[in-house]
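1. Next one to model:
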Amino acid sequence: MKSVVAPPHARRWAALAVLSASLLLVVMDMTILNVALPEISADLKPGSIELLWMVDVYSLVVAGLLVTMSSLGDRWGRKRMLLTGFAVFGVASVAVLWATTPAAVIAVRALLGVGGAMIMPSTLSMIRNLFTDARERATALGVWATMAALGGALGPIVGGLLLEHFSWHAAFLVNVPVMAVAIIAGLILLPESRNPNPGRWDALGTVLSIVGMVGLVYAIKHLAKEGLTYPPALITAAVAAVTLTWFIRRCLNRPDPLLELRLFRSGSFTSGTIAALTTSIAMAAMMLLLAQWMQLVMGYSPLETGVRLLPMAVGAGIFSPLAPAIAERIGARTVLAGGLVVAGLGFLALWALPLGYPSVAVSLLLIGSGMGSLAIASAVIMSGTPAEKAGSAAAIEETSYEVGGTLGVAVLGSIAATAYRSELPAGAAEAARESLGGALETAGAMGPSGASLAQQAQQAFNDSLVLTSAYGGALMLVAAAVIWWLTPKDLDLAKAEH
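-> A predicted model of the protein is given here:
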C-alpha cells in the first residue's frame, strides 16, 4: 500500500539553509585541522601516535555514537538533537583555550565528535522529512552535498587566514559565533520531527553498537600502525567482531531495531553507501597528505595552501547542484558510477603526471568534479527510505563517511608512511623516520649538514604521495564498477518513494 504523501513544509528552503550551514561548519572544522596540524605539532610536540589520535579521534567518536544519536533523535526529536549538537560543538570549541597538551587537544576533538554525531544524521533525516517531493528532495540533497564540498574548500582558506594572524587555537574558536547563530536560526526556522512509532529503546543494542564501532575503528588504526601482530589491536578487533555481529543479528531479528539494516536489501541503497564509504577512504588520506606536501615540501603558508586546494571545491561546487538534473537525463546509475570514475582519474593523474602544483590542480579539479556524484549518492540512499526510517538511513550514510575517513587515514596513511620510511637512510634519526615534519626539524638542528637529509625526506614524501594516489585511484575505479552493477538501471530519483 502506497504511503500518503505529507504536504511540503512552508519554510523548507529556509530550514535547508540552516541545515546546510551547519554541515558547512562541521566539514570546515575537519579540514581546518589539516592546515593547523603543523602549528599544533610545533607548539605541543605530539608523538606520532598522539598526532594520529588528533586526526582520528573525531571519526572514532562520531562512528561510535552515530547510531545511538540518530535513534535518539528519532525518538526525542531531530530538531532538539540538532540544536543540542550545535551547543556541544560550540562548548568544545571554547574549551580549546585550555588545551595546552596533546591529550587536551585530543579531548577537545573527542567532544567535537560528540557534537558532530548529533548534527550530521539530524541534517540528513530532517531533509528527508522536510522535502516530501522526490524531485525537490534530490535538489535539496544536491545543495547539501555542495555545502559539504564548499566546507572542505573553505576550511583550509579560513584556517590559513586565521593562522596568518592568530595562534592555532583560532582554528577552533571560529566555530563559536557560527554555532550561536545556528542555534538561534534553528529555533526559529526548523520544524520538529520524530518517528511517530519508534518502538522500545534497545539498551543492549546501544551498548553493542558503541563498543563495536569504537573497537572497530581502534583496531583499524593500530593494526595499520603497529602491524597485524599487535596484541591490543587484535583483542580489540575480536571484541568488535563479536559485538557487531551480535548487534547486526539483533537488528535483523527485531521489529523495531535500533538501526534498520534491512535497508541494505535495496541495491540502490547499498550502492549509495559504497559510494560514500570509498570516496571518504580515498579523500581522507589524500587531503591530509596534500596539506602536508604543500606546506612542508612546497613551502606554502597555511593560507596559500588553502587557496591552492580550491580547484576541488570549484569542481564539486559546479557539479553537485547539477547532478540531480543530469541524472534525470542520463540516469542516476550513470552519474553515480561515472562520478567515481572521474574522481578515480583525478587520483591517477597524481600518479601519472610529474608531481608539481599544475598536476595537483588538475587532479583536484577532477576529484572535485567526480565528488559531485555524492549529491546523487545521498539522494539514492534517501530515495527509497520511508520517512520514519530516515534516521537509520542517515546514520548508515554518515557512518560510512566516518569509518571511511578512519580507514583512509589508517590504511592509505600507513601505506604512505611505510613508503616514506623505506626511502630514508637506515641511520636516519627516529624523529626523521616518523614524519616529514620531524625530518625537517632534525635537519634544521643539524645545520648545513642537514640539507641532504631534508632533500631525501622531501623526495621520499613525494614518492609516498604518488604511490598512495595510485591506490586511491584504483579503489575508486573498483567502487565505480561495483556501483554500476548494484544500482538499478531504471532508477529514477524524481519518481522515488515518498
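
2. can we go C-alpha only for contacts and neighbour counts from here?
-> Fine.

3. And Leu24, how close does it get to Trp144?
-> Between Leu24 and Trp144 the computed distance is 9 Å (Cα to Cα, to the nearest Å).

4. Between these two, which is the more surrounded one?
-> Trp144 (28 against 23; other Cα atoms under 10 Å).

5. Look up how far Ser125 lies from the more buried one.
-> 12 Å.

6. Could you also give me the structure for this next sequence, so I can compare it with the first?
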Amino acid sequence: MTYASSRRDNLALAAVCLSSMMFGLEISSVPAILPTLEKVFRADFPQLQWTMNAYTIAVATVLMAAGTLADRYGRKRLLVLTIVVFGATSLLCGVAPDMPVLIVGRALQGASGGAMLICQVAVLSEQFNGAKERAWAFGWWGIVFGSGLGFGPVIGSGIAALMGWVWVFLLHGLIAALTAALAVAGVRESKDPDAQRLDLAGIVTLSVAVFCLAYFITEGGELGFSSPTALAIIGAAGVSLIAFIVAERITPHPMFDFSVFRVRPFSGALFGSMGMNFSFWPFMIYLPIWFQAGLGLDGLTAGLALLAYTLPTLVVPPFAERLSLRHGPGIVIPAGLFAIGLGFLIMRIGTGGGVAALPITLIGALAAGIGLGATNTPVTNTTTGSVSSDRAGMASGIDMSARMISLAINIALMGFVLVDGVLYSLKGAASGSFEAAQLRHLAEQIAAGTAAGLHDAVPGLPDAISRTAMAAGFGDVMLYGAIGVWVLAALSFLTFGRRREVYDPV
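-> As a prediction, the model looks like this:
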C-alpha cells in the first residue's frame, strides 16, 4: 500500500487539520464580533479585552505542560480529550448569559486549545515518519491553520450576520464532535518512555506573573495605578517572575533552558516573534472596532476589509522562505518587522479622516500583513533550526510561549493606550462637563465603539467630538505598534549579527 492511500494516516491528518482550524478561528474570528458583544451584553471595554486575553493567557499557561503530559500519558489520548473539551467550552461560550461567563468560557477554551495545538505537532511528528511524508503532512497542517487565521475575520462576521454571533462559538461544538471521531479512528497512540516530570513550579510562577501584569494594565485605570490593590498586583507579578527565573535555574528539567538565549540566531528570531505580537496580532482585536465605529462599515463589510490585513499572511510565506535561504533570516525577519511598522504608520494617516481614510487604512493594513507574512515562517524555522535537534521541542515551546505572553500583555497595553488617547482628547473638549471617573467611563465607551454615550450624556454636544476622540486614540495605538515593532526589529537585527551558530547544550 502506498503512503498516499493510507486511510488511517489520512484520517489522522484530517483530525489534526480540523483541530488546527478551530484553534486558528477562535483567535481571529472572535475580534470581528467584539462590537456585537459590546451591544448584546452591554460589555465595558476591559471586558472586551478579557474576552481575548483570557484565551491567550490560558494558551500560554498550558503550552509547556501539555507537551510533557502528552509524552507521558499518550499523545492520542490527550489530543482526543482536548478536542472534546474545546468543543464543550465552545458550547459554553455560545450559551453564555453574560460577559463573566463568556470570559470564563474563553479561558477554558484557551487552555484546551493550547494543549490541542501542542498535541497536533506531536501527533504529526510521530504519525508521519519519513521526511517526504512529514513535509506533506505539515504542509497541509500549515495551510489549514493559516486559513483559519487568515479567513477568521470574514468567517466570524459572516456567521454573525447570517446566523447570529452565538454560532461563532456553537459551530465548534459540531466540528469538535467530527474531529474527535476522526482522531479516534486515525491517530496512532504514542508515548515517550523517558518523558520528564512536569515543571509545576515554572508553570505556576510564569502563569501568575503574566496574569497579574495583564490584570494590572487592563484594570489599572479603574483601580488607580498607584492604589494599594494595583501596587499589590504588580508586586505579585514581579515576585512571581523572579520566582520563575529561580525555579528554572534550580530544577533538573526546566521548561525554559536559559542557556539557549546565548545563541544569537535563536534570540534574534525570538525578538521577531515578540515584534509580531507587539503590533500585528494584538491590533487585530481593535481593528474591527475602528472599521465599524471609526470608518462606519457594517459588520460583514468590516470582516471583508480585514482580509487586507490577514490574507497576505497566507500568500507571502513561501516567498519569505526563499528570501531567507538567499539572504538569511537575520535580514528577512527585521525587514518584515519594519514593513509591519510602516503599515501601522500608513494606517495612522488614515485616522485623519476624509474620503481617503478607508483606502489609506487598507493600504496600511496590506503592508502590515505583508510584513507579518515575511516574518512568521522564518521566525519559526529559525528558532527550531538554530538549536540541536534534541532541543527543538524546547525551542519551539519557548517561541510559542513568547508569542502568547507578549500577545496577552500587548492586548492590554494597546487597550490602555487607546483609552488614554481618547481620554486625553476628551479632556480638551468636554472636561468641564464631567467628573474624572465619568470622563474615563465615556472614554472606554468610545474606545469600545459606543460613540453615542457622549452624545446622550450632554444633549446637543456634536458627535464629532467622540469621533475625533476615537481617531486620536486609534492614532496613538497605531503609533505605539509602529514604534514597538521597529524597536524589536532593531534588536533582532543587532542580535543576529553576521555569525551563524548552532546550539550545543552543555
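
7. TM-score for these two?
-> Counting by TM-score structural alignment, normalised by the length of the first structure, the TM-score of this superposition works out to 0.86. Behind it: 485 aligned residues with a Cα RMSD of 3.3 Å.

8. how about the helices in the stretch 201-350 of the second structure?
-> Under the criterion DSSP state H, counting those that start in this stretch, helices of the stretch 201-350 of the second structure are mapped to 228-250, 264-276, 280-289, 299-305, 307-310, 312-315, 317-327, 329-350.

9. Aligned counterpart of Leu91 of the second structure in the first structure, please.
-> Counting by TM-score structural alignment, Leu91 of the second structure lines up with Val94 in the first structure.

10. Ignoring the adjacent residues along the chain, who's closest to that match?
-> The spatially closest residue to Val94 of the first structure, leaving aside those adjacent along the chain, is Leu173, at 6.0 Å (Cα to Cα, 6 or more residues apart in numbering).

11. With Val80 of the second structure instead?
-> Closest residue to Val80 of the second structure apart from its sequence neighbours, by Cα to Cα, 6+ apart: Ala180 at 5.5 Å.

12. How about Glu126 of the second structure?
-> Ser190 (7.4 Å).

13. Please name the residues that touch the one you found.
-> 71, 74-76, 126 (Cα atoms under 8 Å, 6 or more residues apart in numbering).

14. Quick one: classify it as helix, strand or coil.
-> coil (DSSP: H, G, I helix; E, B strand; the rest coil).

15. try Glu497 of the first structure
-> coil.

16. Distance check, the residue lying closest to it once chain neighbours are set aside against Arg262 of the first structure.
-> Leaving out its chain neighbours, the residue that sits closest to Glu497 of the first structure by Cα to Cα, 6+ apart is Gly384, at 5.3 Å. According to Cα to Cα, Gly384 of the first structure and Arg262 of the first structure sit 12 Å apart.

17. Between the two, which has more neighbouring residues?
-> Using other Cα under 10 Å as the criterion, Gly384 of the first structure and Arg262 rank with Gly384 on top: 20 against 10.

18. my read: the more buried one touches Ala496, true?
-> Yes - counting by Cα atoms under 8 Å, Ala496 is a contact partner of Gly384 of the first structure at 6.2 Å.

19. what do these two both touch?
-> What both Gly384 of the first structure and Ala496 touch, as defined by Cα under 8 Å, 6+ apart, is an empty set.

20. Quick check: what element follows the top helix by length along the second structure along the chain?
-> Identified as the longest helix of the second structure according to DSSP state H is helix 392-430. Per DSSP states H and E, the first helix or strand lying C-terminal to helix 392-430 of the second structure is helix 436-447.

21. quick one: buried residues of the helix or strand following that next one?
-> Using DSSP H and E, the next helix or strand after helix 436-447 of the second structure towards the C-terminus is helix 452-457. Neighbour counts using 16 or more other Cα atoms under 10 Å place 453-455 of helix 452-457 of the second structure among the buried residues.

22. And stretch 345-358 of the second structure, by the same measure?
-> Buried residues in stretch 345-358 of the second structure, counted by 16+ other Cα under 10 Å: 345-351, 357-358.

23. do the same with stretch 21-38 of the second structure
-> In stretch 21-38 of the second structure, counting by 16+ other Cα under 10 Å, buried: 21-38.

24. Next: stretch 204-223 of the first structure.
-> Buried residues in stretch 204-223 of the first structure, defined by neighbour count with 16+ other Cα under 10 Å: 205-206, 208-223.

25. mean shift of that stretch relative to the second structure?
-> In this overlay with the second structure, the average offset of stretch 204-223 of the first structure from its partner residues is 3.5 Å by mean Cα distance after the TM-score superposition for the first structure.

26. That's all I had, so thanks and see you.
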